[in-house]
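K.L.:
structure for this input, please:
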Amino acid sequence: MKGKVLTDKLNEGRVAIVTGAGRGIGRAHALAFAADGARVVVNDFDADSAHAVVAEIVAAGGEAVAAVGDVADWAGGAALVDDAIARFGRLDILVNNAGFVRDRMLVAMSEDEWDAVVRVHLKGHFVTLHHAAAHWRAESKAGRTPSARIINTTSGAGLFGSVGQGNYVAAKAGIAALTIQAAAELGGYGVRVNAIAPSARTQMTMGAGEAMAAQMAAPTDGSFDVMDPANISPLVVWLGSPESSAVTGRVFEVEGGRITVVDGWQRSAEHDIGSRWTPGELGPVVEEMLAKAPHPVPVYGARAQ
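P.N.:
Below is the predicted model of the structure:
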């Protein structure tokens, strides 16, 4: 059953930065925010892609500007936030989406492949989050507490693991934890921070092998396209709106028409003897606790044990 529609446009007059918005999921976010009444800063490393999305938004009657640059560059991240405020007079929403993959098994992965992926995903999230949050903190301290929103992008790989993607897994897991941390630290300034773990057809997924490409391909029979990137954006648009004020520090998986709340690390089975353990007595105790604990979600691509 579809949710009740309370208003036509939840983000009328608000200003959103969307990183990595030149194509794929980021492009879908930018178009969706513009259609919902927001003014959009379209960030991408590729200038042609960013300007093409801006042109698409303007042609549809929306308002947008391109911001070409590297989200993991400290000065570039500051400029992205400053330029949005200078151009539109305010900033309400930051959607961290930019990223790429350099897939390889851990034993074959190079230092550069590790550093590049962790940099653009994890550092790229922190850089823009830091500069946007600094602005919102200043606004709050000046008595103008914002209704600000940050939507980060983690991944099922980061939540559950994915064979051959150790760098991406580590970065996306870090983003999920960063989301929880930022929600706790920034709530007092009027900032709500959440994350999505999307599954959709993008350049990254289509380049992940023939089997994955076949799974991600658009249907040819007119049926619902589960892997359409535009399926991801409605939740992001809602999370960016004032309506989401009661939601923070949460992670949502999104695929097609399915939205799933994903809970992070939680304590489960426990055994306390009130004194120091000896190694020899721990075997049966650990076995008993693991038998009581929830089974972990299998790692993507892992062979059955």
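
K.L.:
CA atoms for contacts and neighbours, from now on please.
P.N.:
Noted.

K.L.:
max-length helix in this protein?
P.N.:
Using DSSP state H, we find that the single longest helix of the chain is helix 166-186.

K.L.:
and the next helix or strand after it with helix 166-186, angle?
P.N.:
Downstream of helix 166-186, the first helix or strand assigned by DSSP states H and E is strand 191-199. When axes from the mean of the first three to the mean of the last three CA atoms, to 10 degrees is applied, the directions of strand 191-199 and helix 166-186 differ by 160 degrees.

K.L.:
sequence B follows; please return its structure for comparison with A:
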Amino acid sequence: MTTVQTQTPPRSTSKQISRFLRSREIPVASALIVLVVVTATINPLFLTPQGVKDLLLNATIVVILAIGQAVVIITRNVDLSVGSILGLVAFGTGTLFAVYPGIPIILVFLIGMAFGAVLGAVNGLLVTIAKVPALVITLGTLYIYRGLNNAWAGGTQYFAGDRPRAFSNLSTDTIFGFPLITLLAVVVVVGVAVVLAYTRAGRDLYAIGSDPAAARLFGIPVTRRVLGAFVASGVLAGLAAVLYASRFNAVGATTGTGLELDVVAAAVVGGVAIFGGSGTVVGAAIGALLLTTITSALTALRVDKFWQQAIVGVLIIAAISVDRLVSLNRARKLRVSEARNV
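P.N.:
Sure, this is the predicted structure:
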């Protein structure tokens, strides 16, 4: 008679699995999967190749903006001006092609990202130098940037026909069935996730968000890091703006209006703590995909637009409430542990 010995996984592996299952991204990803399955069951046309392509394209811009927003929120700040930055840079993109028809597309991307970096740097400098809450500063720059765009654009709009076909094709070309600009968004997600997880600058952002005063005591350059977070948000908003100009038919004075609320919602729903110090850009990307999928799914199910907005509002409240409860629970466990060690 032989006995079969079973090997239990190493404790470290068990801890990693347990940590993964407790991660904030799991509930969001699960909700996304359930939503897609239910919608596809009721309306099979929802997951046709064209339907999936449209779904990914609709999410791409918000995903890139949510990544930049997540970087800022992790530092216990927020950037409400991203919609206005996108509008300003998108109209600038249309202007570039109108003034310089033969301009290389890669140069347009670089100029757009540099333009976004400058606008993001203005936000960062005002927040770090004036010591005014980012909510107030970026609410002000939201209106300033929008006003500049209105003054610059006026009634002018640039349409798809005003841009090179190769530029417009960026949002229609696919690789293995996936839109090119969506694959670009995936590269951005992976790149920023690696920076946050494996570089000192990335870890510093989490430390700042957890406790800015303690971060200063440990020698972390808080001002420089927070400024860098706003610049990064501006760069990604500039990138999203150029892709927006490629994706949509027209850009003008109203481009990007109200988009900042969707972006903040995506980051928060994706598990980025509004109080700073925790969350991932992967979660923010999944949150953006979930919110855009909700809109598409409810539209496919012919649900009134009011309920679409109401559901997004419920998700935001739920995400913030859960984050608060988790924080209180961790604080309670820490107090109990300290009491036992005394």
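
K.L.:
report the TM-score for the pair.
P.N.:
Remark: TM-score between the superposed chains equals 0.27 [TM-score structural alignment, normalised by the length of the first structure]; 130 aligned residues with a CA RMSD of 6.2 Å.

K.L.:
what about the helices in the stretch 201-342 of the second structure?
P.N.:
For the stretch 201-342 of the second structure, the helices defined by DSSP state H, counting those that start in this stretch occupy 212-217, 222-247, 259-269, 281-300, 305-341.

K.L.:
nearest to F20 of the second structure, out of those helices?
P.N.:
F20 of the second structure sits nearest to helix 281-300 of all the helices of the stretch 201-342 of the second structure, at 12.5 Å, using CA to CA.

K.L.:
list the buried residues of the closest one.
P.N.:
281-298, 300 (16 or more other CA atoms under 10 Å).

K.L.:
show me what that helix is packed up against.
P.N.:
Applying 3 or more CA pairs under 8 Å, 6 or more residues apart in numbering; DSSP states H and E, we find helix 281-300 of the second structure packed against helix 25-42, helix 49-74, helix 180-198, helix 259-269, helix 305-341.

K.L.:
ok, and what's touching that helix?
P.N.:
Here helix 281-300 of the second structure makes contact (CA atoms under 8 Å, 6 or more residues apart in numbering) with 24-25, 28-29, 31-32, 35-36, 39, 43, 46, 55-56, 58-59, 62-64, 66-67, 70-71, 189-190, 192-193, 263, 265-272, 304-305, 308, 312.

K.L.:
so it versus helix 25-42, what angle?
P.N.:
Going by the same axes, to 10 degrees, helix 281-300 of the second structure makes 20 degrees with helix 25-42.

K.L.:
what about stretch 72-84 of the second structure, start to end distance?
P.N.:
Terminal residues of stretch 72-84 of the second structure are spaced 16 Å apart (CA to CA, to the nearest Å).

K.L.:
surely E253 of the first structure is in a helix?
P.N.:
No. Applying DSSP: H, G, I helix; E, B strand; the rest coil, one finds E253 of the first structure to be strand, outside a helix.

K.L.:
and it, how many neighbours?
P.N.:
E253 of the first structure: 19 surrounding residues under other CA atoms under 10 Å.

K.L.:
G158 is in contact with that one, correct?
P.N.:
No. Using CA atoms under 8 Å as the test, E253 of the first structure is too far from G158 to be in contact (11.5 Å).

K.L.:
once you drop chain neighbours, what's closest to E260 of the second structure?
P.N.:
Closest residue in space to E260 of the second structure, ignoring its immediate chain neighbours: G83 at 4.8 Å, by CA to CA, 6 or more residues apart in numbering.

K.L.:
element containing the one you found?
P.N.:
Element membership for G83 of the second structure (DSSP H and E) is helix 82-99.

K.L.:
just the strands in the stretch 101-250 of the first structure please.
P.N.:
For the stretch 101-250 of the first structure, the strands defined by DSSP state E, counting those that start in this stretch occupy 148-153, 191-199.

K.L.:
rebuild those as JSON lines, extending it with mean neighbour count.
P.N.:
Output for the strands of the stretch 101-250 of the first structure, formatted as JSON lines (neighbours: other CA atoms under 10 Å):
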{"stretch": "strand 148-153", "mean neighbour count": "26"}
{"stretch": "strand 191-199", "mean neighbour count": "26"}
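
K.L.:
a markdown table please, covering those and showing distance to A35 of the first structure.
P.N.:
Below are those laid out as a markdown table (distance: least, CA to CA, whole Å):
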| stretch | distance to A35 of the first structure |
| --- | --- |
| strand 148-153 | 18 |
| strand 191-199 | 20 |
